[in-house]
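**Q** sequence unknown, structure follows:
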């Protein structure tokens, strides 16, 4: 069952202090619309949402036909979020509200210390529960993003794991002889060359052929790179 909390206490306290019932009712309706919008936008992030809205700081006329939108479209509404609201049938009046969106969910951590250069195994990871909005930036939430990665530094157990703490295992070593596959809509050509730098899966590295020609290709497997035309 999904649980959601709409925090309206700051609004109610402010309205009581200033004794403006009409404004309180207008703001309450506006906040409820914005809350529903954020709930819909964040519902895919977790099973339990905690949404706290901050009422407008100034006394403003009622917002007719409110149409909320995210000021940073494409980003997950997590943590501190700015929400724009177009008012009126023409949407020319725009207001901005601040909100805090929390998502209670699980994230993987290490069950034991990990040394630099050591590869993460699935049995080394355990799941912790908490507010995902309070985790550091670029925290890895998917176990499959971590398993098989190499630690770039010593990592302590129980801490959120971040992308910069890992790198992919090198599938190509510097000076290794590799096969480069050149692909197009109607052709496929294989050439042998020498890697000028190491690379993991998906990395783009330079390769030199016997003709001294140098190209940049993407690592697709162990000793295999591809160039698309």
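**A** Sure thing, it's come through. Here the structure is a predicted model, which is why all the values come from computation and not from measurement.
**Q** From here on, just use CA atoms for contacts and neighbour counts.
**A** Fine.
**Q** and for the helix or strand residue 13 falls within, what are the contacting residues?
**A** Using DSSP states H and E, residue 13 sits within helix 9-18. The list of residues contacting helix 9-18 from outside it, by CA atoms under 8 Å, 6 or more residues apart in numbering, reads 21, 23, 24, 27, 28, 54, 55.
**Q** from the residues you listed, which would you call buried?
**A** Among the contacts of helix 9-18, those buried by neighbour count (16 or more other CA atoms under 10 Å) are 23, 24, 27, 28, 55.
**Q** Check the gap between the fourth one and residue 161 for me.
**A** By that I understand residue 28. 39 Å (CA to CA, to the nearest Å).
**Q** what do you get for the first one?
**A** When distance is defined by CA to CA, residue 23 is 45 Å away from residue 161.
**Q** you'd agree residue 110 is up against residue 162?
**A** No: contact between residue 110 and residue 162 fails when scored by CA atoms under 8 Å: they sit 11.8 Å apart.
**Q** Of those two, give the one with the bigger neighbour count.
**A** Neighbours per residue (other CA atoms under 10 Å) separate residue 110 from residue 162, with residue 110 holding more: 22 against 15.
**Q** Do you have the strands of this structure handy? List them.
**A** Using DSSP state E, the strands of the chain run over 3-7, 48-54, 67-70, 79-87, 93-110, 125-131, 150-151, 166-167, 177-183, 188-195, 204-209, 214-221, 224-228.
**Q** Pipe the ones you listed into a markdown table and attach distance to residue 143 per row.
**A** What follows is the strands of the chain, written out as a markdown table (distance: least, CA to CA, whole Å):
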| stretch | distance to residue 143 |
| --- | --- |
| strand 3-7 | 25 |
| strand 48-54 | 20 |
| strand 67-70 | 29 |
| strand 79-87 | 22 |
| strand 93-110 | 6 |
| strand 125-131 | 8 |
| strand 150-151 | 14 |
| strand 166-167 | 13 |
| strand 177-183 | 31 |
| strand 188-195 | 31 |
| strand 204-209 | 25 |
| strand 214-221 | 21 |
| strand 224-228 | 26 |
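**Q** closest to residue 33 out of those?
**A** In terms of CA to CA, the element of those nearest to residue 33 is strand 67-70, at 7.7 Å.
**Q** pull the longest helix from this structure.
**A** helix 21-42 (DSSP state H).
**Q** Show me what that helix packs onto, helices and strands only.
**A** For helix 21-42, the packing partners by 3 or more CA pairs under 8 Å, 6 or more residues apart in numbering; DSSP states H and E come out as helix 9-18, strand 48-54, strand 67-70.
**Q** dropping in the other structure now:
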């Protein structure tokens, strides 16, 4: 069945029966079709071809597509498939409380239907380095941008080092943080009473323009 379908950006499409485990590995991009109502006589079909105009919605099962397969001996078979794009995304096998740092040991990749995912997920555990849980996560929940935040490297009221560098010079001075922020986030800092600027967090209690 895999030969009947191709994906422009991901190569061959993988076909699996309902209830079968995910195909492929987390390192592979994957587009998978969930096959429904496979005709028992399909194995007798020689040199099958998919009808060019047969793909249409299945009125008996919304969300499915009906495909007509034409055999060399003139037989015709109707196959219903659920066409869904899947990709590997990071999830948490155990519940995590708000504020929990995200480490690789707390993450596991799961094959996720992208059409049902709210927000973009994370493809690798490394991409979550420096993040913590924004809200409580359920066991098995896919981690999205909305459910995490950068771990604060600067807290409100901290004395920070404001570092300015240029061609042939480098200078730094102390300032007070008026906001908390994680890596690469921009926060307000006070250089002197009433004199504040925005700066980018570059490390623990360190900021730059």
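**A** Ah, there it is. What you see is a predicted model; the values in this text were computed from it and never measured.
**Q** The helix holding residue 13 of the first structure maps to which residues in the second structure?
**A** Across the second structure, nothing matches helix 9-18 of the first structure (TM-score structural alignment).
**Q** Next, the buried residues of that helix.
**A** Applying 16+ other CA under 10 Å to helix 9-18 of the first structure flags 11, 12, 15 as buried.
**Q** can you check stretch 180-190 of the first structure too?
**A** Residues of stretch 180-190 of the first structure classed as buried: 180, 181, 182 (neighbour count, 16+ other CA under 10 Å).
**Q** I'd assumed residue 226 was in contact with the first one.
**A** Yes: counting by CA under 8 Å, a contact exists between residue 180 of the first structure and residue 226, whose distance comes to 5.4 Å.
**Q** any residues in contact with both of the two?
**A** Common neighbours of residue 180 of the first structure and residue 226 (criterion: CA under 8 Å, 6+ apart): residue 217.
**Q** can you pull the contacts of the aligned residue in the first structure for residue 142 of the second structure?
**A** Counting by TM-score structural alignment, residue 142 of the second structure lines up with residue 160 in the first structure. Residue 160 of the first structure is in contact with 107, 108, 109, 135, 136, 139, 140, counting by CA under 8 Å, 6+ apart.
**Q** cool, residue 156 of the second structure as well?
**A** Taking CA under 8 Å, 6+ apart as the criterion, residue 156 of the second structure is in contact with 177, 178, 179, 180.
**Q** what does it align to in the first structure?
**A** Residue 156 of the second structure maps onto residue 174 in the first structure, by TM-score structural alignment.
**Q** just residue 77 of the second structure next, same as before
**A** In the first structure, no residue is equivalent to residue 77 of the second structure according to TM-score structural alignment.
**Q** what secondary structure does residue 77 of the second structure sit in?
**A** strand (DSSP: H, G, I helix; E, B strand; the rest coil).
**Q** pretty sure it is in contact with residue 50, am I right?
**A** No: taking contacts as CA under 8 Å, residue 77 of the second structure lies outside contact range of residue 50: 9.5 Å.
**Q** which residues are common contacts for those two?
**A** Common contacts of residue 77 of the second structure and residue 50, defined by CA under 8 Å, 6+ apart, comprise 68, 69, 70.
**Q** Leaving out the residues flanking it, which one is nearest to the first one?
**A** What it means is residue 68 of the second structure. residue 78 (4.6 Å; CA to CA, 6 or more residues apart in numbering).
**Q** wait, isn't that neighbour in contact with residue 65?
**A** No: judged on CA under 8 Å, residue 78 of the second structure makes no contact with residue 65 at a distance of 10.0 Å.
**Q** which residues does the spatially most central residue of the second structure contact?
**A** The centroid of the second structure falls nearest to residue 121 when counting by CA atoms, centre = their mean (2.3 Å). Neighbouring residues of residue 121 of the second structure by CA under 8 Å, 6+ apart: 89, 90, 142, 143, 144, 145.
**Q** now do 6 Å
**A** Contacts for residue 121 of the second structure (CA atoms under 6 Å, 6 or more residues apart in numbering) come out as 89, 143, 144.
**Q** any idea how far residue 166 of the first structure is from the aligned partner of it in the first structure?
**A** Using TM-score structural alignment, the partner of residue 121 of the second structure in the first structure is residue 139. With the distance defined as CA to CA, residue 139 of the first structure ends up 11 Å from residue 166 of the first structure.
**Q** what do those two both touch?
**A** In contact with both residue 139 of the first structure and residue 166: no residue, using CA under 6 Å, 6+ apart.
**Q** could you list every residue that touches residue 199 of the first structure?
**A** Under the criterion of CA under 6 Å, 6+ apart, the neighbours of residue 199 of the first structure are 170, 172.
**Q** re the thing from before, which one of the strands of the first structure is the most hemmed in?
**A** Neighbour counts (mean count of other CA atoms under 10 Å) averaged over each of the strands of the first structure peak at strand 150-151, with a mean of 22.
**Q** post-alignment, it versus the second structure, mean distance?
**A** Following the fit onto the second structure, the mean deviation recorded for strand 150-151 of the first structure is 1.3 Å by mean CA distance after the TM-score superposition for the first structure.
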